[in-house]
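A.B. asks: Sequence and predicted model, in that order:
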Amino acid sequence: MKYEQDITRVLYEAGNNGLSVKKIARHIFNIHNGLFEQTPYEEVYKDVIAYINKNSKSKKDILEKTGKWGHYRLNPNSQADCQLLFNFEEHDTNDDQEKLENKQVDNSLSLF
């Protein structure tokens, strides 16, 4: 399935409240549709439902139901969830920008 990481990222950003299946599918649809790639919403919705059904059956799976009907979130008790959280943390880009500025010093000779 090609939407696994995107679904996990969307649910991670949603937090502990989770999202409904329709909202998850809408986010994934918006991520994957652009000027050059058009994926039908029905196809995305089917894939999202298949992934959720596959990964929310037991207590150790990565997804779990919230108290609301049709809402899912990342399972805090899942070991796979803890591993995936490392991939979504944003790093500080200011340090990277300063390193690039220091490396881009112009040492060429002037022609005039």
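C.D. replies: In hand now; what should we look at?

A.B. asks: From here on, just use CA atoms for contacts and neighbour counts.
C.D. replies: Noted.

A.B. asks: I'd like the next helix or strand past the helix of greatest length in the chain.
C.D. replies: For the chain, the helix with the greatest residue count under DSSP state H is helix 41-54. Downstream of helix 41-54, the first helix or strand assigned by DSSP states H and E is strand 63-65.

A.B. asks: Against that first model, consider the following:
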Amino acid sequence: MQYDKEILQVLIEAGCEGISVQKISRHVHNACNSLFNPLSQRDIHKYVQQFLLRNCKTDTSLVEKTKKGIYRLNVNNGMTQQLFLQFREDREIVEEAPEKDYSLDLFGNLDSGV
């Protein structure tokens, strides 16, 4: 689901320090909300809380709780290491794609010897 992917991306970007549930839910809401598909911040926050609680139950879970309300990815989990690699590859692909300049030259060729 789109929410799960956004939650994992935020946790990857947060790194070892972790991030609060409130900030994760705000990011997911901003990333998935649109004019044609409005979402409730309360519903998103509830989903994020349930996702994090569901995925931090054991020591080998995908997510681990550091402090009250602060979560991070569990570095001891093999799936987490795979997510880091996948996220890095996705980021490199986006950075490698050069943007083409489609802007028009406002003054024409100034070196034409005029």
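C.D. replies: Sure, I can see it. The structure presented is a predicted model; accordingly, all values stated were derived computationally and were not measured.

A.B. asks: Just give me the mean distance for the longest helix of structure 1 relative to structure 2.
C.D. replies: By mean C-alpha distance after the TM-score superposition for structure 1, the fitted helix 41-54 of structure 1 averages 0.8 Å away from its aligned residues in structure 2.

A.B. asks: Which of the residues in that helix are classified as buried?
C.D. replies: Under the neighbour-count criterion of 16 or more other C-alpha atoms under 10 Å, helix 41-54 of structure 1 has 44, 45, 47, 48, 51, 52 buried.

A.B. asks: where does it sit relative to the chain's centre, distance-wise?
C.D. replies: 15 Å (C-alpha atoms, centre = their mean, to the nearest Å).

A.B. asks: contacting residues around it?
C.D. replies: Helix 41-54 of structure 1 is contacted by residues 1, 3, 4, 7, 21, 22, 24, 25, 26, 28, 29, 63 when judged by C-alpha atoms under 8 Å, 6 or more residues apart in numbering.

A.B. asks: Put the buried members of these into a PyMOL selection.
C.D. replies: Per 16+ other C-alpha under 10 Å, the buried members of the contacts of helix 41-54 of structure 1 correspond to this PyMOL selection:
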select buried, resi 3+7+21+24+25+28+29+63
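
A.B. asks: now for residue 103 of structure 1: what does it line up with in structure 2?
C.D. replies: In structure 2, no residue is matched to residue 103 of structure 1 (TM-score structural alignment).

A.B. asks: The strand or helix carrying residue 30 of structure 2 vs structure 1, mean deviation?
C.D. replies: Following DSSP H and E, one finds residue 30 of structure 2 within helix 21-32. Taken against structure 1, helix 21-32 of structure 2 registers an average deviation of 0.7 Å after superposition, with mean C-alpha distance after the TM-score superposition for structure 1.
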